[in-house]
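Undergrad: can you look at this prediction? I've put the sequence above it.
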Amino acid sequence: MGLQRRRFLTLAAAGMGAALFPQGLQLLYQRAAQGQPLTTRGFGPLVKDPNGLLDLPAGFRYRVFSKLGDRLSDGTPVPTCHDGMAAFPGPDGTTILVRNHETYPGLPRAFQGVVAPQERMYDPLAPGGTTTLVISKDRRLLRHYVSLAGTSRNCGGGKTLWGSWISCEETVATPEHPANQGLVQRRHGYNFEVPIQAKEPVTPLPLKAMGRFQHEAIAIDPKTNILYQTEDRGDSLFYRFIPKQPGNLAAGGELQALKIKGAPKLNTAEGFPLRKPFEVEWVPIPDPDPATDTVRYQGYEQGAAQFVRGEGLCYAKGEFYFTATSGGQKRLGQIWRYRPPSTSGEGGTIELFLESPGKEVLDYPDNLTMTPWGDFLCCEDGNDGINRLVGITPAGQMYTFARNALNNQELTGVCFSPDGQTLFVNLYHPGMTFAIWGPWHRRN
């Protein structure tokens, strides 16, 4: 046990009710010790898909569209590496999907990138970006087209309150670095905004005040307009961005990182009790757009807490939930819950909502969303060749809703249509998007 961990345990016992900090899963999962199961039936067992694409519970159906190898409405090829995605209400009952493509320089040719006119590309050498899809009431693809181009490793993101998608680059590549020479022409590591009204590639504008780091996802507090951000690193931080002008992110703002009060520079990989809140404060990031990859170091030096690969992030019922994909005693993943304050001058609290006890239950949680019936659906990005959509109840019980039956690639971009009747999710590669519907009432 390191000095930092020992200091935090002492502080917690003295000032937080002598909380038990478990060293094993039996203590960590007190509910299981009390006879409460860690898994639940959910929608029932999966049925093997005769098409070999997606196993679902009985009664559920899917439709596939906008696949690698298809053509977009302008005739250019559909890119692959389908990743983060969000659904917005469109005219006449349509659903508008904005979808990331995590393509980047140096990928094999089979990993088709985003194609757009060079004048609409942020970096002419970078093949990442977004496509926008318009889906009819009866879940059919009406049109799909490029909406952001010339970016790189567009992994996660999040929807705004004003009808746009923030697409996040999970890279800090620069043309000055020897490994990137000839691969990129501009500095990367930014967020880009894509309005849902865009019917052609937008003029890319890097939102530099939001930070240059390996972005993963964003979510917004509708009460304060503060944006929260995750970072996919082994020593990542959890950030918030306070905009100068709500709804106008290009106007700048202040970037901050989360620090647990009384426990500076804490690594949260293991040793936390479930459902016990800890007060936090926020430290400023002095230089959000550094020439080198130092944003997380700036926060850590001021005491910010570290999380092991922050990825999926969503807002639900006044709280934020985010995944630490490799966190936990077994390094199989954690889900954290952050309760924000009513004003930016306060800190809020953070707690460990869930930790995976084994890969058969939850293996590397990544993208996640809140369902209309109050559970979470979480995409796995595991390393055992089996990737699923896992349901998580408010009590922390888990169930399998879907399984990739085609290959070992992750499912991504999970989100619901505005009416809550259709679940959309991507297969990363070969890229394709599923619309799923069925007896959702079975979880009511």
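TA: Thanks, I have it. Numbers count the residues shown, from 1 in each chain.

Undergrad: every contact and neighbour count from this point should use C-alpha atoms.
TA: Will do.

Undergrad: if I look at residue 428, how far off is residue 66?
TA: 12 Å (C-alpha to C-alpha, to the nearest Å).

Undergrad: residue 338 contacts residue 347, correct?
TA: No. Counting by C-alpha atoms under 8 Å, residue 338 stays clear of residue 347, with 10.0 Å between them.

Undergrad: wait, residue 132 sits on residue 141?
TA: No. The pair residue 132 and residue 141 does not pass the contact test of C-alpha under 8 Å, sitting 10.9 Å apart.

Undergrad: more neighbours, the two?
TA: residue 132 (28 against 17; other C-alpha atoms under 10 Å).

Undergrad: once you drop chain neighbours, what's closest to the more buried one?
TA: Spatially, and ignoring its direct neighbours in sequence, residue 132 is nearest to residue 98 (4.5 Å; C-alpha to C-alpha, 6 or more residues apart in numbering).

Undergrad: tell me the SS of the one you found?
TA: Per DSSP: H, G, I helix; E, B strand; the rest coil, the secondary structure class of residue 98 is strand.

Undergrad: hmm, back to that, so between residue 428 and residue 66, which is more surrounded?
TA: residue 66 (24 against 21).

Undergrad: contact partners for the more buried one?
TA: Taking C-alpha atoms under 8 Å, 6 or more residues apart in numbering, we find residue 66 in contact with 72, 78, 141, 144, 432-433.

Undergrad: adding another structure so you can compare the two:
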Amino acid sequence: MKHIAWSILTASFLMACADQSATNEDTIETEATATDSVVPQDVVETIPLDSLFEEVDSSYSHSTLLVPEGLTIQILFRESLDTVVRADGMKAPAKGSHDMLTFLADEDDPNKGWLYVSHETKYRDDILGDGGGATMFQVEKDSLGNWNRISDFKHVDFTTVSNTQRNCGGTLGPNGMIYTCEESQPMGNGALTRKGKGHQNPHKVGNLEYWQNFGYVVEVDPTTFKATQKMISWGRFYHEDVEFMDDNKTVYLTDDHEPGIFFKFVADVPGEYAEGQLYAFRRSEEGTAGTWIAMPRDTASLLKIRDVAIDSGATMYMRHEWFERVGNKIYITETGHDEEDWAEYLAKGANVGAALEQYMEGTVAHDVHGRILVFDIETNHMSTHLEGGFSSDSSKIFSNPDNITSVSFGGKDYLLICEDLNGTDKGRIPAYADKKGVYYTEMYLLDLSIANPTVDDLFRFAVGPNRAELSGAMMSPDKSTLFFNVMHPIYSNGAPYNRSLTVAVSGWEIK
């Protein structure tokens, strides 16, 4: 999900849907229309995006995953239908709600690697562990450019940290550990046990009550398939994503809450992230820059750190989701929320993000579509990069951005943005589609060389199946394949798009 390069040297593709069913590790291949010749690099750099692809159309009547014709869809990992194996040999159907993806490259073979898939789940599972989770499996690219699974689906053991809950975003850290976010901050055991449908046998975890053990970033050792620790010093809140800096000390953290706070953690010792100083961001009054407020380091404060930050005058945002760093800039998806009254927080001295000021009615924030923010790590400047809403001809409705990554081709950097709709009313989908009870989230490309982009500049690259969310997008290290997850589609879509999936999209020519 972090910064990756995507080189496409194909002269043209037409867009179409992959409308046939597939089984695990089957391929769905559309008719290729690319030319056989390789375009010289100096020509590629001048080729506009719409000459490489035609945009996918939002039909509001499909049940499949729509991608460019000529590309190949492989289904690598399926909720329920695939079997996950524990270290002791016990087996169980795979969990669903596939969200974060991480690719761990093989040091000796560039055509091999491990995929890590998180599960944003919260239910009872006697074999794979209650609540959230993760699965890992090894893949290898064959001579045709397809990625094939070559290992069992390995269970990632979170019982070592007394379970986890709703594993969402995250990343591979510079120390080789995986950091997975718990998008959950339960306020009591009842929110976890769910009347017998969730966690079983709540117990104290050290000095913490069971419910206080959730709401953190969790460190996982991918070589042992086990969680190693919960990052208590990073604070307890609705963690969505993390972004490591090159100094091996600084980590930026998003808070998927309304209000949410923008946090930064700085480790005491480079490469050792368990202990350090947590900060909350406060923008300047004119909104052009900001400062970092040091947070208390005691556990009692860290357990309610959002409240502490608000009491300290931090800036409130409307649900920060995923990060993507390009150079010294971090792009942040602020997904929005329809309506929240922040009177009590504003009375304590907190302020609101500059982008939200136009949507405030007194103390009530209305933020239907959300936006993409950009933060400069050198100047602490936070501004709006792209505001959500409608294109000038209403052919695009960009709402509630969530997962984000970056790709580069044709000599340009692009953001790859996935939607996750907060609702279907208020113009987020056409009225006729809302009436039919169908909705689709879209994957867009945005040229980062555009100084002040609008929704008109978005390029629709893919559309998910009915009621699915696309997430975890990332490229393979060799830039040949885009991996991503299809989360929680509805069952009536029919196989294979009636359950959560991990897919690989490949087939373009690369250097």
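TA: Thanks, I have the structure now. As the structure is a prediction and not an experimental result, all values here were calculated from the model.

Undergrad: need the TM-score from the superposition.
TA: TM-score for the superposed chains, counting by TM-score structural alignment, normalised by the length of the first structure: 0.76, backed by 368 aligned residues with a C-alpha RMSD of 2.9 Å.

Undergrad: identify the contacts common to residue 338 and residue 347 of the first structure.
TA: Contacts common to residue 338 of the first structure and residue 347, judged by C-alpha under 8 Å, 6+ apart, are absent.

Undergrad: what's residue 503 of the second structure aligned with over in the first structure?
TA: Residue 503 of the second structure maps onto residue 434 of the first structure when the alignment is built from TM-score structural alignment.

Undergrad: counterpart of residue 447 of the second structure over in the first structure?
TA: Under the alignment (TM-score structural alignment), residue 447 of the second structure pairs with residue 393 in the first structure.

Undergrad: tell me, how many residues neighbour that match?
TA: Neighbour tally, residue 393 of the first structure, other C-alpha under 10 Å: 16.

Undergrad: so it touches residue 374, yeah?
TA: Yes. Counting by C-alpha under 8 Å, residue 374 is a contact partner of residue 393 of the first structure at 7.3 Å.

Undergrad: and the lengthiest helix in the first structure, which stretch of the second structure?
TA: Counting by DSSP state H, the longest helix found in the first structure is helix 3-15. Aligned by TM-score structural alignment, helix 3-15 of the first structure falls on no residue of the second structure.

Undergrad: following that helix, which helix or strand comes up?
TA: Following helix 3-15 of the first structure in sequence order, the next helix or strand is helix 25-28 (DSSP states H and E).

Undergrad: which part of the second structure lines up with that next one?
TA: No residues of the second structure are matched to helix 25-28 of the first structure when aligned by TM-score structural alignment.

Undergrad: by contact count, what packs against that helix?
TA: Where contact means 3 or more C-alpha pairs under 8 Å, 6 or more residues apart in numbering; DSSP states H and E, helix 25-28 of the first structure is packed against helix 30-33.

Undergrad: would you mark the buried spots in the helix it packs on?
TA: Across helix 30-33 of the first structure, burial judged by 16 or more other C-alpha atoms under 10 Å covers residue 31.

Undergrad: swap in stretch 368-375 of the first structure?
TA: Here stretch 368-375 of the first structure shows 368-371, 375 as buried, counting by 16+ other C-alpha under 10 Å.

Undergrad: how distant is it from the center of its chain?
TA: For stretch 368-375 of the first structure, the separation from the chain centroid amounts to 14 Å (computed by C-alpha atoms, centre = their mean, to the nearest Å).

Undergrad: check the second structure and tell me which residue is nearest its centre.
TA: By C-alpha atoms, centre = their mean, the second structure has its centre lying nearest to residue 403, at 3.4 Å.

Undergrad: list the contacts of it.
TA: 321-323, 333, 417-419, 470-473.

Undergrad: could you check which residue of the first structure pairs with it?
TA: Aligning on TM-score structural alignment places residue 403 of the second structure opposite residue 367 in the first structure.

Undergrad: quick one: the strands in the stretch 301-450 of the second structure?
TA: 315-316, 320-326, 329-334, 337-341, 351-352, 360-361, 364-367, 371-376, 381-387, 389-390, 397-398, 401-409, 412-419, 442-447 (DSSP state E, counting those that start in this stretch).

Undergrad: tabulate these (JSON lines), appending distance to residue 68 of the second structure.
TA: Shown next, in JSON lines, are these (distance: least, C-alpha to C-alpha, whole Å):
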{"stretch": "strand 315-316", "distance to residue 68 of the second structure": "39"}
{"stretch": "strand 320-326", "distance to residue 68 of the second structure": "24"}
{"stretch": "strand 329-334", "distance to residue 68 of the second structure": "25"}
{"stretch": "strand 337-341", "distance to residue 68 of the second structure": "32"}
{"stretch": "strand 351-352", "distance to residue 68 of the second structure": "40"}
{"stretch": "strand 360-361", "distance to residue 68 of the second structure": "40"}
{"stretch": "strand 364-367", "distance to residue 68 of the second structure": "32"}
{"stretch": "strand 371-376", "distance to residue 68 of the second structure": "25"}
{"stretch": "strand 381-387", "distance to residue 68 of the second structure": "25"}
{"stretch": "strand 389-390", "distance to residue 68 of the second structure": "23"}
{"stretch": "strand 397-398", "distance to residue 68 of the second structure": "20"}
{"stretch": "strand 401-409", "distance to residue 68 of the second structure": "16"}
{"stretch": "strand 412-419", "distance to residue 68 of the second structure": "15"}
{"stretch": "strand 442-447", "distance to residue 68 of the second structure": "12"}
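
Undergrad: for residue 271 of the second structure, find the nearest of those.
TA: Closest approach to residue 271 of the second structure among the strands of the stretch 301-450 of the second structure is made by strand 320-326 (19.4 Å; C-alpha to C-alpha).

Undergrad: how big's the offset between the closest one and the first structure?
TA: On superposition with the first structure, the mean distance recorded for strand 320-326 of the second structure (mean C-alpha distance after the TM-score superposition for the first structure) is 1.1 Å.

Undergrad: now do that strand against strand 329-334, angle only.
TA: Counting by axes from the mean of the first three to the mean of the last three C-alpha atoms, to 10 degrees, strand 320-326 of the second structure lies at 160 degrees to strand 329-334.

Undergrad: read off where strand 320-326 of the second structure ends up in the first structure.
TA: Under the criterion TM-score structural alignment, strand 320-326 of the second structure matches residues 310-316.

Undergrad: work out the gap between that stretch and the centre of the chain.
TA: The answer for stretch 310-316 of the first structure is 5 Å, by C-alpha atoms, centre = their mean.

Undergrad: same check on stretch 95-111 of the first structure?
TA: Per C-alpha atoms, centre = their mean, the centroid offset for stretch 95-111 of the first structure relative to its chain is 16 Å.
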